[in-house]
Structures are given as C-alpha cells and as structure tokens.
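Student: everything below, folded, please.
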Amino acid sequence: MLERIKKHPKLKWALIIFLSLIALFFLFFGSIYFGLWGKIPSSKELTELKQNKATQVLAANGKLIGKFYVFDRQPIDFDQFPQHLIEALIATEDARFYEHDGIDNRSLLRVFFKSILLQDESAGGGSTITLQLAKNIYGRRDFGMFGIVINKMQEAIIAKRLEDIYSKNEIIELYFNTVPFSDNTYGIESASMKFFDKHTSALSLEEAAVLVGMLKASHYYNPRIFPERSRLRRDVVLMQMARYDYLSMEEAEEAKLLPLILDYKSYSHDKGIAPYFREQVRKDVSKVLDTLRNKDGQKYNIYRDGLIVHTTLNYDMQRLAEEAMLEHMAELQEQHEKSYGNYAPWIKNKQILDDAIKRSGRYQSLQKEGLSEAEILKKLEQKHPTELFSYDGMETKNVSTIDSISHYLKFLNSGLLAVNPENGGVQAWVGGVDFRFFKYDHVAQSKRQVGSTFKPFVYTAALENGIDPCSYFSVREVTYEDGWTPSNSSSEGDDPNMNYNLKTALSRSMNTIAVKVLMETGIDNVITQAREMGIESDLPKVPSIALGTASLNLSELTSAYTSFVNDGLYSKPYYITKIEDGNGNLLAEFKPVVSKKRAFSEDTRKIMLNMMQATVNEGTASRLRYRYGLNNDIAGKTGTTQDNKDGWFVGITPNLVCVSWVGADDHRIGFRNTAIGQGANSALPIFARLMQKMNANSEFNKITNARFQPLSAELAELMECPPQERDNFFERLFSGKNKNDRNRGDEKEKKKKGFFNRLFGKKDKDN
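Tutor: Model prediction:
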C-alpha cells in the first residue's frame, strides 16, 4: 500500500491533505475542548447548575400575583409534568431521546445527507433535547465565521457531560425548567401560568401541545399574537404523538377539533393584577435583602434568586377593586370632560401644559444633552406612532410628545386602599388607573388635602373633651380672626337660625359647625387626637384644619380610621408577611403594627360609629343605599376639598376599612362643579361597586354579613335628642343676623344664646 502511494504523487498528496485535515480537526476540537474559545463548564460545575429564577409574589391564599425577574423562570420537579407533556416533547423534538447519549448520530447523518446534500427541508434537525438543554443553559457566543461550528461543538461536549451526570428524567426536568417560550418566559411552569393560568400539572393534552409546539420558534408560534398559526403547530405536535404511538389516530384527530383557548395572565412589571402593589413590594423587599446574606456571604438578588414573597393581599378582592375602579372612572372621566367642553384647563391653561412639558422625562433628557429650549420643543413636536391610554382600549396614533402630554393631562386618577382593621393587613391596593401609563402611586406616594374626611377626628376630640353628642351648634356663618368665613356647600337652603346636634352636623358634613366644634374643643386637642389615631403628617394649627386643609397620605388616613372598629387601636397598613428562599427557608418575617394605647374611650368609639352610620343612612353618603342598593352595615365619611380638587370616601364595615380618592394628578385641575367633584359622586361609587361585587360572592360573607354592635341603652339614651332645634324669638332677635354681627365671631353669639337658654330654663348645650 505504501509502495503504491509512493508511486502515485497525487495519491500521496491526497493522503497528506486528508491526514492534515484530520489533525487540524482534532487540534480545532482540542482547542474548543480545553477552553481556548471560551471555558466549557466542568462536570463538577454541571452538577451544581444554578439558573436565574424569578422571585414570586403570592397573595394571602398562595395565588401568584406577580414576579420579579430578568428571565421569567419558575422551576418545578419532574413529577409535576403530566405524562402527555413529556410525550409531546419527545415525539416532536427528539424521538430517540431514550436511545442516545446526548448526540443522535442517526439524526446527524440524516441531516447531512438530506438537508445539506439533497437540500430537503423536511428532513428536520439533528439537535437532541440534551443539546438544546446545553444551548438553553449557556447560550451562544459570536465567534464570527466559525461561530456555528464552535457553538455546536461546545454544546456537544456539554451534552455528553450532562448525559454522564444526569438521568434522562433529570435532563427533561432541566430542559423544561430552562427552555424559552414566548413573551420573555422561561420554563414550562411560567409558560403554563402565563398562557393558561394553571400549573403545569393541570395542563390538558391540547394545551401541552400548544406549549411544546411553541418551542420550534417561540415568537412565530406565539398563541397570543398568532393564534391560528399556533393552532396549526399544535396539530402537528398531536400528529407526531400519534406517529410515535403516544396517541391513537382517533385521539389525535379528536384533540385537533378542540379550539385554542388561552387564559393569558401577564406577570410583567407593568401589566397584570396589582401592579402598583407589586412595585411597592419590590421596593420594600429590595431594602430588606440589602441587610441579608446567603450561605456564600453574598446579597440575595430579587431578580435571580427565586425567592418567595408572601403578602396579605386578597387576590379576589384586589381583582374586584380594580374592576370597580375602572368601571366608575370610565364614566366619571366622560362626565369630567363633558362638563368642561372646549374650556378645559388642560386646553386653555397654557401654563399647566408648559409645566407638564418641562416635567417630562423626554424634555429633561434633551435638556441634559445641552439643547436649547427652542431645539427641545422642535424635537417634542415631531410626530411618531404612539400608544395612548383610553378607557375604550389602547389606541396607536401618530402624535408628538407634546400631544401625548396634553392627552394625559385631562385624565383623572384614583387611589384605593382596603385593610383588615384588626391588624392592618392590606386586602386591596389600587394606586392608579393604569400602571403602564400612570406610574405615580396614589396610595404610597401621594399626599392630598383630605377635606371632610378629617371631621371625624374633630368630633372624636370633641367627645373626648367632654362635649355632649346632643350639644347644638348654630349653622350660622362666622368670620374668624384671620378673616376666614367658612360656609356650607348647601348654604342657600340653610336656615341661619337653625341649630344641629353633632350627629346631624357630621352626617350632613356641615362646615360651619365643624369649625365651631373645633374651636370649642381646641385646635391643640384636635391635633393631639389625630396624632393618637396614627396621623403623622404635619397638621397646621389653623381653624381650616376642621375642613381637611391638611395634606395626608391615603395610607395614614386609612390607618387612623381602623381605630373606630379596632377597640380604639389604630393598625398601620402592612402587606408583606414573610420572605423565603426557593426551598422554603425563612429569610425574614413581618408582624402587624398595632398601637398599644387606645386613642379614645369605648363610648366615644361607639358614638362615632353611630354618627358615621348616619352619614350612610341619611347623610352625604346615603346614595350607597338609594342608588347602589347596599344593605350592609356601613359607616362612612365623604370628603371634598376646596374648588373640587379632591374627592374622598371612607367606607367602614366591622371587618374592612376602605378609603378611595379621586382627582387629577395636576392639582391645578379640579372638577368643574361640586355635583361631579364631591366625594359622594367621585370617590364613593368605587367603594359602592366594590361592595356590590363582594355581596355577589359568598367568599366575602365574613365582611359583607358582619354587623356593628348596637348602642347600649345608656348610650342610645344619651344620643336621644332631636336632630335640630330652631332659635326662639328672643334668640333670633339678639342673634346678630346681619353681616356685621356675624363678623364679630362666634363667641358673642354663644354668650347671647347661653343667656337666653338659662333665662328660659333651657340647657345650654353650646357651652
């Protein structure tokens, strides 16, 4: 043979070239194997595989409400995979999975001859499940013209090592937990929850086929975007299962007749249930994790370490609260825009628009680039396709940045917080109308004037400081030392000679009387009372505080009202109960924060609840009864601020305190009139709709069927007095009804009235 080669130079050179190519191949392969093109994980490293895992946020009942992740991955065990899911994968992706050792040589030969030599596209690929797993875990790098060869060889080496370390079932488990699906979703459990809102173990045959079919090209076969394309791919998977005898042909054909039905649940940061709540949880958990270390001494990472965050949130109540808010806000927004017509401040008030433009992130980023104002405005006037928020659905229009800013100025926003008054556990948290377009959280971040929702603090302080609930105060307007003259929203119909007891004055939210009660109680005493009920914000020492001119956070207002149904003890809203690692090990635990000192007496608590029940039964919140048909035991308080800028409602049941707010993000934009802007019209309906939905669901019977304790006979007798009484002839004669008399202040009026009460043997209840 050697002699023959020596006699034929061409054959000699052919052999040299052939051997050289083999040598080069082995050298090339060796350079890859030994890591000259990038380190290949060792067998030891492969035994300690650790992938980025999404942190899960769970509701009180354990239901998933959101995730924090770089890649949306939620690992599960092999025994949680239904058999038809495994069979669908093997039939479609790697029919000889249980026969090869990571590399299917028969498939590679088929690919070489059919796909490469014969250009037959139906020949399929040569990649095995194990090779795909290697690619899923370590990805691919760009090596230029040799990239595909180098990556394939690296994956082959990793695949062989994986097969030596793991059993076939373990490889399938790793594969399903790492494989990418559509919409930035990694792992079968995350995909199952996202596309069908169910755990992997509950997937039906046709649902499993949809997900497995997606693996061929995750975007191309995305069932959310391309449902028909996805359905046809599903049918291919079913036929493959029949081809390899995992299904009978009849079973496959029957499954093909089923429609493709998704139950899509987005767990992205901007979408899905409770996005404002999830963002606040993310902030709080991140702060906690900064103080913790794992077993390696490293900080935990909320995006990669697969933690589990348990919360107090009631999943179903949150869903109903969001529905109630959106239903009402869509109607209110229409009323709001219609009331202004062509004279809307977001159109006519150039200063408001200019300020909004300068606050925008786009304006500020261009300013940092050194552009002049004229140059910035020119760029902001350029039109481009933009998705705009609308209650009728998202719409894409060709608008400029300035057009977009103007569009959002007109929208009202909302906030709602519902808590368990016993421990402050947050049941529902709605920070705004849509987190995608309105990032500002009106529960956690906003402070607004609270209007008449402050009045119960005034009346509580009055009772605690010895004012009888049957004390009568005149509705007459009085001017105070700073020249301020409060009036009632219904002043046209009020008889200035009429006097009302505390219950009637509060239920009808009479401003003039609230200020008189404040002055008689003492401003300092009222502020002290509010502090004892958990109010921490600054409270100005002025008479107008009685009408809610103080700006409070929705959370602290909710906290203060819990004291009325929690034995005089306020509960601070809390929402994270514990944080665990992916194996269920406790990392941090949180307990409710409930005040230890009663803010007021039990008698005061019961009287105040009775007075706020009157607000619902016959006062400013009575539309809960006559319009929304609610028969629940409810106490409450409406609130409207000056110039109708803010609308509030506090709804109280024995087992739930719910506070809702409505207004424009720009405080210069108020409601056009009180009929629309008053709390009873702007904020109360959100609570009303929520209660209607809860009444229709037996799950909430503990809340909806709860009853307040009736007043004791002694307290009922204490409050047994006419709601109003009119000044007699002599009181009217000397009451100083003209403007000049009113401007002298209320002290002279009280002294005159006290004199005539004593003269005619009448109890002096104004002093």
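
Student: contacts and neighbour counts: CA atoms only from here.
Tutor: OK.

Student: if I've got this straight, Ala418 is in a strand?
Tutor: Yes. The assignment for Ala418 is a strand, going by DSSP: H, G, I helix; E, B strand; the rest coil.

Student: and Lys50, helix, strand or coil?
Tutor: For Lys50, the secondary structure call by three-state DSSP comes out as coil.

Student: how far does stretch 42-57 stretch from start to finish?
Tutor: Using C-alpha to C-alpha, to the nearest Å, one end of stretch 42-57 lies 35 Å from the other.

Student: oh sorry, the question was meant for stretch 41-52
Tutor: Using C-alpha to C-alpha, one end of stretch 41-52 lies 17 Å from the other.

Student: could you give me the buried positions within stretch 600-620?
Tutor: 600, 604-620 (16 or more other C-alpha atoms under 10 Å).

Student: chain center to it: distance?
Tutor: With C-alpha atoms, centre = their mean, to the nearest Å as the basis, stretch 600-620 stands 32 Å off its chain's centre.

Student: list of residues touching that stretch?
Tutor: Contacts to stretch 600-620, defined as C-alpha atoms under 8 Å, 6 or more residues apart in numbering, come from residues 456, 459-460, 463-464, 503-504, 506-509, 564-565, 567-568, 621-625, 633-638, 680, 711, 715.

Student: now the buried members of those.
Tutor: By 16+ other C-alpha under 10 Å, these give 456, 459-460, 463-464, 503-504, 506-509, 564-565, 567-568, 621-625, 633-638, 680 as buried.

Student: Thr653 against Ile703, yeah?
Tutor: Yes. Judged on C-alpha atoms under 8 Å, Thr653 makes contact with Ile703 at a distance of 7.2 Å.

Student: would you do the same for the sequence below? I want to compare the two.
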Amino acid sequence: MARKKQKKEKSFFPFIKWFWILFGSGVVFVALIFLLASWGVFGEMPTFEHLENPDTNLATEIISSDGETLGKFYLDDNRTPVAFENLPKNLVDALVATEDARYYDHSGIDARGTIRAFAYLGTKGGASTISQQLSKQLFTVERNVGIVKRVIQKAKEWVIAIRLEKQYTKEEIVAMYLNIYDFGYAADGIRSASRIYFGKEPSELKIEESAVLVGMLKNSSLFNPIRRPERVLNRRNTVLGQMAKYGYISEQEKDSLQNLEMDLNFSPESHREGLATYFRMYAQRWLNGWVKENPKPDGEKYNIYLDGLKIYTTIDSRMQKNAEEAVEEHMKNLQAEFFHQNTPKRNPTAPFLDITKGAIDTIMRSAMRRSARWRSMSRQGKSEEEIKKSFHEKIEMTVFDWNSDSYEKDTVMTPMDSIRYYKTFLRTAMMSMEPQTGHVKAWVGGIDYKHFQYDNVIQGARQAGSTFKPFVYAAAIDQLRYSPCDSLPDNQYCIEPLKHGNMEAWCPKNSDGKYSGKNLTLKNALANSVNTVTAQLIDKVGPRSVVAIAKNMGFSREILEVPSIALGTIDFNVYEMVGAYGTFANQGVYVKPIMVTRIEDKNGTVLYEYTPETKDVLSKDVAYAMVNLMEGVTQGGSGTRLRHTFAKEQTVYKDIITGYPYQLANPIAGKTGTTQNQSDGWFMGMVPNLVTGVWVGGDDRSIHFKSLLYGQGASMALPIWALYMKKNYENDELGVSKEAFEEPEELSINVDCTKILQDLQEDLDTEDDLDDLDF
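Tutor: Below is the predicted model of the structure:
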C-alpha cells in the first residue's frame, strides 16, 4: 500500500515540475519581452529628451488684447496645451473615475486591473491606465496589427508608461493625456474640444460637460455628440455613474445631472469662420513674412502651423464683435435696398449702371479669368476652350445669401452666373485704431470671409473723395496760418493751365452743381464738402505741399502733384486713411498702425516685440484746429444725422436713410466722402481715443446706387460707424472716450468763430450784410 502511494506521488511529480518550469519560463519570457522592448530591440524607444519634449504638433494661437483667442493656425492638429492648474477639478475627477480608478495608487501599471483583464479576458473592463493610454497616444499609434505585434506594442506601452511615471508627476500626465487626445472636428486636445463643443474654456466646464468629453475618450468617433447624440448622452451618464461610485459626486447629484439634456454649443474652429476672420488672414500673411526674416537659433524656420507660437495682437475681441455686428446690421439693410433698386425692370443691366453691354462683357470675362476655378483648371492642363465651356455648365453650389439663417443657400447655377450674382453684393471695409498708440482695435475686411475673401481694409484701394480734403485744409492752416473761422467765397474757381502741373484749366463744381456766392468759413466749407473752397486752398498752398503732408501721415503710394487730388481722386485703402486721420486726433503725431505686439514660442520665450513708429507731422495747434474743423461735419454738416433721431415715412423695405436713432451727444470729429457716380461711400469718425474708418462700395465702380440719397458716404458708410460706437458706449469697460478733444495750452490759432461774429455785428450796418458770411 505504501509503495502504491509513493509510486502515485512520483507520477504527479513530473507534472508539478513541468508546471513550474513552464510558469517560470513564462515569467522569464514576459520579463525578457519587456527587457528587450526597453532596449529598443522591437523598435526605437523614446529617449529621455523625447520624453521631455514629445512630438506633438501645436497650433499657433492668435490672442486679442483682452486675452481671448481669436483663432488658430494649424494644418492637421488644432492643439493648444492647457496646464493642469487650468483644468477644472470635475474634469480630472471624471477622468480618473472612468478610466483609471486607482490612478494615484500605481506607478504606471495597474496590477489588479491587469490580472482581472487576463482572468475575464477583458469582459469586465480593460487594464490600460491613464499613463498607458498616454504612451499609446504619444509613441505607439499603430492600429489593426497582428497578435504578435500587438503583444510587442503592449509591452512597449507598459515600458513607456513606467518611464512616464518616473519622469512626470501624476498631474502632468493627466494634462498631457487630455492635451494630446483627438476629440474630432479639429478638436485636438481638451482646450479645442471645450471651445468647439461647448464654446468655453476648459476651466469653465460644468460637471455634465466634463462628463461628455471624458466619455468621448473611449472612442471619439463612436461617441460623437454631433452625429450620435443619444449614444453620447448614455455614455455621459455612465461617466456620471462612475463619479458617484467612487465618491466624487453624491447619488443625488448623479441623478440630477443624468436628467439634464446635453446642452452643446457647437462652434467649429475654421480659418474661414469665427471672429476677426479677415484680420486673422492678414496676420497669417504678416507672420509668413516674419518667419522668413527671423529663423530659429539653429537656422531652421518657424512653422506657424506646427510650432505652437502665441501671437499677441492689439485687436479687442469685444470691439471686434461690435464692429462685425454693426457691419452685418447695416449692410444687410443696405443690400435689401440695393436689390430693390436693381430689379431687372428698374435696371436691365443690374447690378451695373451707366455702362454698355460690351463693357459689362469685358468685366465678366476679366472676373472669369481671375477666378479660382480658372486657375485650378489651368493648373490641371485644361485648354482655354474647355475652361470657358465649364463656366456655362450648371452645377450645384453653395452661395452667400443675406436672407438665410446661416447666410448661405444651396442652389444650381453656372459659374458665370455665380460671378454676376456675387457682383450684386455691396462690399465694405472698416478699421478702428487707438491714435495715441497705433493699436488697431477692430478690423473688418468684408461682409463674409467665407464667400468674399478679398480684404478691403488693406488689399483694396478706392478713391477717397472728400475724405482727402482735410489734408488740403491741414496744409493751408499749417503754411498760411488760416483758422477755421477764415472765409473764402463759394464761387466758380478755375486753376489755370500749366499751373501746379495741370495741362488744362481745372474748374471743379460743387456736388449739386450750384454756387451760393457767399463767403464760407473753412469750418462750414469742410462740413458741407464745398469743392470750390477746397480748390482755392490747394491753389494757394500748391499740390506739392499737400502731397508732402499726406506722405508724412503714412500714405505710401504715389500721389500725383496735381490740383485735382484735392477732391480725392487718388485711390487709398482704409488702413492708410485711419492711420493718417489718427495724426489729427494724436495732436499732430503720426503713429503707424500696429496689429501684432508680441510673439512667444510654445515655452513662453519672447521672439518679437514691436517698436512704435512715430513721426511729428503737425504742431498741436494745427492738429487741434483740424479737429475743430471736422467737428463741424457732425455739428452742422453731412454728419449731422449722428446727433439726432429723425424719421420720415417708412416703406415696406427697412429704410436705411430715414430713421437713424443714434443720438450721439459727445464731441465727434469726422468727414464723409462720396466719389463720382456714388461709386464709393466713406466716413472717417474720431473721438479722442478712437479713430475709425469705413468704406462701402461695389466690386466694380459701375456697381452703385443711382441717387445721391442712398449712394453718399453719409448713407452708405456713416451708419456702420454710428452703430459700432453705440455698441462700444454700451460697455464702459472699453473706455471709449466721450470727452472733448484736448486743447493745447497755448493755442495760437483761433477756433472760436462766435467772437468774430460778434465783432462783425458791431461793424456791419444791416443784418442783411451778415448773409455774405456763412458759419
């Protein structure tokens, strides 16, 4: 019996022996796999330096002067990292509760979770820790590989996870993981995800919002809140359940939060959408020039799409929003009136006026050849005949439409018809600047960047009309010591041939073709844009003097030294005009407009800081006299509508001329401008600490209102300025001035015309004699 028992025990010994041999071999084999993985046998492993600086593409961020993100430049990764201290506690709690409950108790590998995953073959949850998930995101991103490669990849993940835990704090690992994850819709990282899905910064996320984003970490494509809201809602509630399970929220809070609807504020971040689109595209061009001239220390060029630069700008996001809303409000109404006046019955050549069919055909052919479609097909090697034919074939397209909720509509038309369709829309440009610093506060280059990408602030240039007259007056006051109270007659005035370089006599007419015959003060003449008085002034000082002053005020393009420039025959853009007018508001000192104040790299190292460019152009008293002159425009001239609420009969169309409830009572200096045939409407408006220019017109000069009633600068451009300023004044934090312009301590130029009037009353015999002088 004893022998049988001994024999039986001996028969089991080989099995026990082989079990331990196999078990030991398995342990050694697994250990060897991890050892080989750490040595890089299965592929290159990240170095210490690589762990310190993992390869992640970072978007360049455009930051407003009030600290808001205006937009980003990126190719594939719209990523801006967020430090752990700027993450809300509820987000971190949701992450840990859902993805790695023992996160703070392990060193990269969760042993209990791993054993459970092996024992139940993953049916009761995986074993990946947050550190492992980060290592997978950063360094081991191969997908759909075989079992052998998957085991090797898992080993590499574990090794990297342990190294990450040694290298970083738990808080840093959480921040890195949330910053690296792709949430879809160009929402790379938690900051982009928070802004795109909820329209807010991560620090502002509510518990239920954090739960949505943490739920997406399982699979952002599968749990996409835009395409699969019900699935995401269920996933969010699972996350809230996990938070309650581990004591981060109470059961009562969980029940309450799970009953909430998923309140998204989907705000895609696109180069063509959002706030300050035209300015952002200007900044992109400016940056491309800057990186060419300013390489990295190693000689390599900065990449504005990948290197995570921070671009600090002068734009104030609140004022920018006010500007865009003012443009939208007025241009929508103005366009409705333009369409009303340009029906096929009222204008068979709409939107063109007063030109022949041949001229229209020339405009259309030119537009066709300049189009993106023509350039694209040319690059493809298409013949000119093929390209032209394609412009007359109907296709599906999405076009701009003021009457649609999204300002877009789907339609079918030929590309040639779409060119003509887009020419029916009036264009605009607006820029606002602080004259003392040159800081540009708002920049609107058009009505909709997605469909009208030409930036009329700085790319476009149109005739300035009467907005150029102040430079003529400035030359006269500066050189001849005229004052706003001096007077000149409103009679037909001709400048003889060969004088000041003109080849024939120049005899400008007033806009209404009439002459009052009265003596007009300079203040009254400028307020009412009297051409005859301006002609006399440029004759007295000479065009060269006017051009010299204009050049010193920032106009860089060539200006012909001929008398006709007095009436604004030269093309300028809004950028130049605002900078020049800033000289008047800044006591005669020109400050070049500035948009970018500082550039930092991703580590906060300052790469660029701007240096103001200034020039003394006018004395303080001359500048103040000019401001006083232009205050007359809003006190009794073409800008008077800023002061009153006035309304006549209304039509079925919202009347943009009658009914202007602005009621601005503070000191305002300004100048309207209207060019020939009402092709361009301008308004330049100033208060002591803000100068703003607005232009409105068609894509071609033949696209304009027929009458001066609607086509003048006071009707087309001034309302945008007024709406913008009213919005600014509603926010006291903006600090836009309502005070009077600062008067120099020793003013040598008389600006008080009331005293002259009193003296004249004593000298003149009859009241009728006073009619010869118009104040």
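
Student: TM between them?
Tutor: Overlay of the two chains. TM-score (TM-score structural alignment, normalised by the length of the first structure): 0.83; 713 aligned residues with a C-alpha RMSD of 3.8 Å.

Student: that older thread, now, which of the buried ones among the contacts of stretch 600-620 of the first structure lie within helices?
Tutor: Using DSSP state H, 456, 459-460, 463-464, 503-504, 506-507, 623-625, 680 are the members of those that sit in helices.

Student: just those residues now: which is nearest Tyr480 of the first structure?
Tutor: Of all these, Tyr459 has the smallest distance to Tyr480 of the first structure: 19.7 Å, by C-alpha to C-alpha.

Student: quick one: Phe143 of the first structure from Val149 of the first structure, how far?
Tutor: For Phe143 of the first structure, the distance to Val149 of the first structure (C-alpha to C-alpha) stands at 9 Å.

Student: check Gln642 of the first structure too.
Tutor: Gln642 of the first structure is 73 Å from Val149 of the first structure, where distance means C-alpha to C-alpha.

Student: between the two, which one's more packed in?
Tutor: Gln642 (15 against 12; other C-alpha atoms under 10 Å).

Student: element containing the aligned residue in the second structure for Leu289 of the first structure, please.
Tutor: Using TM-score structural alignment, the equivalent of Leu289 of the first structure in the second structure is Val291. Taking DSSP states H and E as the definition, Val291 of the second structure sits inside helix 277-293.

Student: any buried residues in that helix, and which?
Tutor: Neighbour counts over helix 277-293 of the second structure (16+ other C-alpha under 10 Å) mark 277-284, 287 as buried.

Student: any idea what Ser737 of the second structure aligns with in the first structure?
Tutor: Counting by TM-score structural alignment, Ser737 of the second structure corresponds to Ile703 in the first structure.

Student: that match - how many residues pack around it?
Tutor: 19.

Student: what's it in contact with, if anything?
Tutor: 653-656.

Student: ok, now with 7 Å
Tutor: Contacts of Ile703 of the first structure were listed using C-alpha atoms under 7 Å, 6 or more residues apart in numbering, and they are 655-656.

Student: same question for Ala706 of the first structure.
Tutor: Pro654.

Student: next up, the contacts around Asn519 of the second structure.
Tutor: Contacts of Asn519 of the second structure (C-alpha under 7 Å, 6+ apart): 487-490, 772-774.

Student: report the buried members of these.
Tutor: The neighbour count (16+ other C-alpha under 10 Å) marks 487-490, 773-774 as buried among the contacts of Asn519 of the second structure.

Student: which helix or strand contains Ser660 of the first structure?
Tutor: strand 656-664.

Student: show me the contacts for the aligned residue in the first structure for Asn342 of the second structure.
Tutor: Applying TM-score structural alignment, one finds that Asn342 of the second structure aligns to Tyr340 in the first structure. Neighbouring residues of Tyr340 of the first structure by C-alpha under 7 Å, 6+ apart: Arg672.

Student: ok, Met577 of the second structure next?
Tutor: Taking C-alpha under 7 Å, 6+ apart, one finds Gly693 in contact with Met577 of the second structure.

Student: swap in Val517 of the first structure?
Tutor: Residues in contact with Val517 of the first structure (C-alpha under 7 Å, 6+ apart) are Ala462.

Student: check whether whichever residue in the second structure pairs up with it sits in a helix, strand or coil.
Tutor: When the second structure is aligned by TM-score structural alignment, Val517 of the first structure is paired with Leu537. Judged by three-state DSSP, the three-state class of Leu537 of the second structure is helix.

Student: relative to Asp478 of the second structure, how far out is Leu537 of the second structure?
Tutor: Distance of Leu537 of the second structure to Asp478 of the second structure, computed by C-alpha to C-alpha: 12 Å.

Student: please apply the same query to Tyr662 of the second structure.
Tutor: Distance of Tyr662 of the second structure to Asp478 of the second structure, computed by C-alpha to C-alpha: 34 Å.

Student: just Lys170 of the second structure next, same as before
Tutor: For Lys170 of the second structure, the distance to Asp478 of the second structure - C-alpha to C-alpha - is 69 Å.

Student: same check on Gly542 of the second structure?
Tutor: 13 Å.

Student: the contacts of Asn519 of the second structure in helices, which ones?
Tutor: Short answer: the contacts of Asn519 of the second structure have none in helices (DSSP H).

Student: redo those as a markdown table? Include distance to Leu32 of the second structure.
Tutor: A markdown table is the format used below for the contacts of Asn519 of the second structure (distance: C-alpha to C-alpha, whole Å):
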| residue | distance to Leu32 of the second structure |
| --- | --- |
| Ser487 | 100 |
| Leu488 | 100 |
| Pro489 | 102 |
| Asp490 | 101 |
| Asp772 | 107 |
| Leu773 | 104 |
| Asp774 | 101 |
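
Student: corresponding residue for Gly189 of the second structure in the first structure?
Tutor: Using TM-score structural alignment, Gly189 of the second structure lines up with Gly187 in the first structure.

Student: could you do Leu526 of the second structure as well?
Tutor: The equivalent of Leu526 of the second structure in the first structure is Leu506 (alignment by TM-score structural alignment).

Student: just Leu87 of the second structure next, same as before
Tutor: So, by TM-score structural alignment, Leu87 of the second structure is matched to Phe81.

Student: give me the angle between the helix or strand hosting Val526 of the first structure and helix 455-464.
Tutor: Element membership of Val526 of the first structure [criterion: DSSP H and E] is helix 523-532. Angle of helix 523-532 of the first structure versus helix 455-464, following axes from the mean of the first three to the mean of the last three C-alpha atoms, to 10 degrees, is 110 degrees.

Student: residue range for the helix or strand following helix 523-532 of the first structure in the second structure?
Tutor: Following helix 523-532 of the first structure in sequence order, the next helix or strand is strand 551-553 (DSSP H and E). Counting by TM-score structural alignment, strand 551-553 of the first structure pairs with residues 571-573 of the second structure.
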